[in-house]
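Participant: no sequence on this one, just coordinates:
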């Protein structure tokens, strides 16, 4: 591709060797002798980049730069100067230059600057595509091996990395290849869960990952026993690892990241089961048995998760007592809207007196469950990239960001995690159930369920999954990959409504392999 360069220097004749060098490389260079001539030129013709000498009689390079940026803010400008004075560099950088070169100039130095500014995206795209092609082969070979939970977590992290890298690329073909690979990965991951999940819960010798009900005891409580500083445990509901990676740069400005890892959500991957398991330290059937007054069934509810988590502070209090931490001072807060978030920020001085502050943020979950505005949500987040973008934008402007900044200012420690992730569903699986069958799209439980078993994990003995069993014939079924359950009645209308929405409750890497991050204020 040929580029047009405007070069302004009062000694432009001395730069002819450089201009000839650039011409030989395919660039078109227009030389002018002053800043005012440069301003006239950019008004008359489209240029891809401008070189400005800093020391010119009349209008200086910095003055010319300021006027160019007022009219053409996105036009790249490179400042060239003989001076190495720091204040000149700072002025130029503050005026949004794209590069800064010091005379005497070297031809390759100029060429590197041009490639960095003009060809940066193309070169990165080519290198990204080349590197991913190699990684594609490596990942495809890994699927042939017998993988454990750690290997699957590593594969998912690699896929997230490449998804975010390819998102910056314009190579649609490679993006399609990636989506096929992620789909294949989820298919193989579902087979792994079918073979392993029951053993994790029932075989003491099984090689098992950290699961929801073990999270507080193994990852959170050690901080309480070893440090006197307050710990902020922030659980963002329905939060995936890829969403964490896009907000990570925002937080690295004022936090050091001590741990960036994952753990596994239990099944069903829903708030009512997985989050209750976190705060109680128990599997669902044990919660129902030990605390029947706090366990709420999701049978026949208008929305399967409404009202299922009203006793999290009670569960947490009992869990602390069982772990000889009953004397610690703790608080629990559930944030459902911006006003509650702002009130929490205002209350931070009081929270600093607690050893543990558990905070549940429901924003991401509310967004995914915006049933009444389903079409709007589909348009705002038509794909995973859109969903990540909404999450980043929300955090940037949310009271949660204000809270995190203030905690960092006090050199506080924060844990950010979630109870489960979500997946964009694409393909329906027909199911028939009775009236009491729960409403979740990714898992169902009830008696005498009728369904095809392709792309479905079936649990006919709920006690093996440590799940409540309201009836003798109760079974649980979970959709795998990006499938979702649909009833035969009004089938097409139902499928069209929920296809391409983000759901949770089933078996996928996105729902089960979820972030656990510890941060320390800088």
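Facilitator: Happy to help now that I have it. A quick note: this is a predicted structure, and the numbers were derived from the prediction, not measured. Residues are numbered from 1 along each chain as shown.
Participant: drop to CA atoms for contacts and neighbour counts, all remaining ones
Facilitator: Will do.
Participant: Run through who's touching stretch 401-417.
Facilitator: 229-236, 239, 254-255, 344-345, 348, 395, 514-522 (C-alpha atoms under 8 Å, 6 or more residues apart in numbering).
Participant: are any of those residues buried, and which?
Facilitator: Buried residues within those, counting neighbours by 16 or more other C-alpha atoms under 10 Å: 229-236, 239, 254-255, 344-345, 514-521.
Participant: try it against this one:
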């Protein structure tokens, strides 16, 4: 049944507007006409209205005065201001009072209908249009990832899927969300096959045109060239930031920056801090790190933290590439440290390179597993995006970026890997020395049944170190997570529907790289 909207229209010449009111009645709208601001206030005390048309130039209580009174009593009702005047101060006062629309007399029926639909029917129209457009693109996407596809095409597929995910979420179309989720799962199944077929070749032939930009080449290829511009470079790594999360914080940066470049690069495996982020800062694969810098590389069995040497790795990479520059590295894991970095901006401007790692998004994903309240706040991907956006809006990082928008500096935003919402357990057996990550296992004598894994029986082909001759790596794929048979049900119930990383999925591997330019 179609919704009947109730409109209040206040104008001291309301009798002259009878043709418009009759026109709206034929269109299915119920209109209550009044000829003064006082009468309008009386009406809103007695009746709920979906929309109010308010003439600005009424005798007695003016439109602006009436507007203020209505907003105090009914702050959420949308109001359209109608006026003969085009004076700027009147428009500014009306806009400042949070009106929904502003129309200049003489008005015609099409203007009125357009304003009503924009305000009252916007969600329905957008939902219907989004559904129609997605249905048209659905078949194209299914055909695209069902064919033999290169990394650039996979990048475009993933971007499109994220675009539709955000559009459908915004349109609140539950049916389409379920269809898209099915399509994302199908895409991930095919993406895993693509990685399995090509990953070793990429590592063996990094200069090949069919090889995407990987973690260990990012700084050399995309960051260091900016040092030639004689302005400080701020290289900001938001740990665990997925592409969809970047897209929800991007509009917040629009008032301050142009997007000079937005691209996607590929995280190496395992998609974790110890491997992907160390590769980012060292410019080396994990196997190369373990061989060239055994004093910095931390093996799986070691108790020492695996991400404590990023500054040293970055310094080694700069030395190796003969960049004798002044740089600083800061890791921000709490608000106070973030504020200190922001307050020291003038000092940082004296460096040629500033590498800043912000750890909050990664901490949020881990808290989702361990803290019951965070589980309630973050039940799915949409909520994860929402909390990321909320964090960013109130973060020292956003404060820093706003200050940088007034400086002559190059600003780069990126991440080390993404994360995936895991739903399905996969049984695996290993000895007590096997690592604890739920998305990849490294060790000897790893046993499992089924093919929903990616296996590196020869770790050196994946450019990964091995502790002993029989070491292998096994990666969870799609939305699976590893579970041991011992205490299986408790383990599965605890980790199902959590955010994990380390394995193979579009969300973990295809991650954003963004260059911001000051406006």
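Facilitator: That came through fine. The shown structure was predicted, so the numbers you read here are calculated from the model rather than taken from an experiment.
Participant: Next, check the contacts of stretch 401-417 of structure 1 against the strands and list the overlap.
Facilitator: Applying DSSP state E to those, the entries found in strands are 231-236, 255, 514-521.
Participant: equivalent range in structure 1 for the helix or strand in which residue 329 of structure 2 is found?
Facilitator: Using DSSP states H and E, residue 329 of structure 2 falls within strand 327-332. Residues 330-335 of structure 1 are matched to strand 327-332 of structure 2 when aligned by TM-score structural alignment.
Participant: following the longest helix anywhere in structure 1, which helix or strand shows up next?
Facilitator: Criterion DSSP state H: the longest helix present in structure 1 is helix 172-202. Using DSSP H and E, the helix or strand that follows helix 172-202 of structure 1 in sequence is helix 215.
Participant: Where does that following helix end up in structure 2?
Facilitator: Mapped onto structure 2 using TM-score structural alignment, helix 215 of structure 1 spans residues 218.
Participant: neighbouring contacts of that stretch?
Facilitator: Stretch 218 of structure 2 is contacted by residues 280, 283 when judged by C-alpha under 8 Å, 6+ apart.
Participant: compared with structure 1, how much does that stretch deviate?
Facilitator: Taking mean C-alpha distance after the TM-score superposition for structure 1, the mean distance separating stretch 218 of structure 2 from the aligned residues in structure 1 is 0.4 Å.
Participant: gap between that stretch and the chain center?
Facilitator: Centroid separation for stretch 218 of structure 2 versus its chain: 20 Å, with C-alpha atoms, centre = their mean, to the nearest Å.
Participant: how about the helices of the stretch 1-150 of structure 2, start to end?
Facilitator: Here the stretch 1-150 of structure 2 has its helices, by DSSP state H, counting those that start in this stretch, at 18-26, 37-46, 63-73, 88-96, 109-120, 122-146.
Participant: Just tell me the aligned range of the second one in structure 1.
Facilitator: Put plainly, it is helix 37-46 of structure 2. Under the criterion TM-score structural alignment, helix 37-46 of structure 2 matches residues 35-44.
Participant: So which residues make contact with that stretch?
Facilitator: By C-alpha under 8 Å, 6+ apart, stretch 35-44 of structure 1 touches 6-9, 32, 52, 56, 58-61, 64, 67-68.
Participant: Filter those down to the buried ones.
Facilitator: Buried members of the contacts of stretch 35-44 of structure 1, counted by 16+ other C-alpha under 10 Å: 6, 7, 8, 9, 32, 52, 56, 60, 61, 64, 68.
Participant: Now which residue in structure 2 aligns to the first one?
Facilitator: Correspondence of residue 6 of structure 1 to structure 2, assessed by TM-score structural alignment: residue 8.
Participant: Just the buried positions in stretch 441-450 of structure 2, please.
Facilitator: Here stretch 441-450 of structure 2 shows 441, 442, 443, 444, 446, 448 as buried, counting by 16+ other C-alpha under 10 Å.
Participant: Structure 2: which residue goes with residue 158 of structure 1?
Facilitator: Aligned counterpart of residue 158 of structure 1 in structure 2: residue 160 (TM-score structural alignment).
Participant: Give the helix, strand or coil label for that match.
Facilitator: Of the three states, residue 160 of structure 2 takes helix under DSSP: H, G, I helix; E, B strand; the rest coil.
Participant: Would you mind measuring from it to residue 386 of structure 2?
Facilitator: 20 Å (C-alpha to C-alpha, to the nearest Å).
Participant: Translate residue 444 of structure 1 into the numbering of structure 2.
Facilitator: Aligned counterpart of residue 444 of structure 1 in structure 2: residue 441 (TM-score structural alignment).
Participant: for the helices of the stretch 1-150 of structure 2, which one ends up most surrounded?
Facilitator: helix 63-73 (a mean of 18; mean count of other C-alpha atoms under 10 Å).
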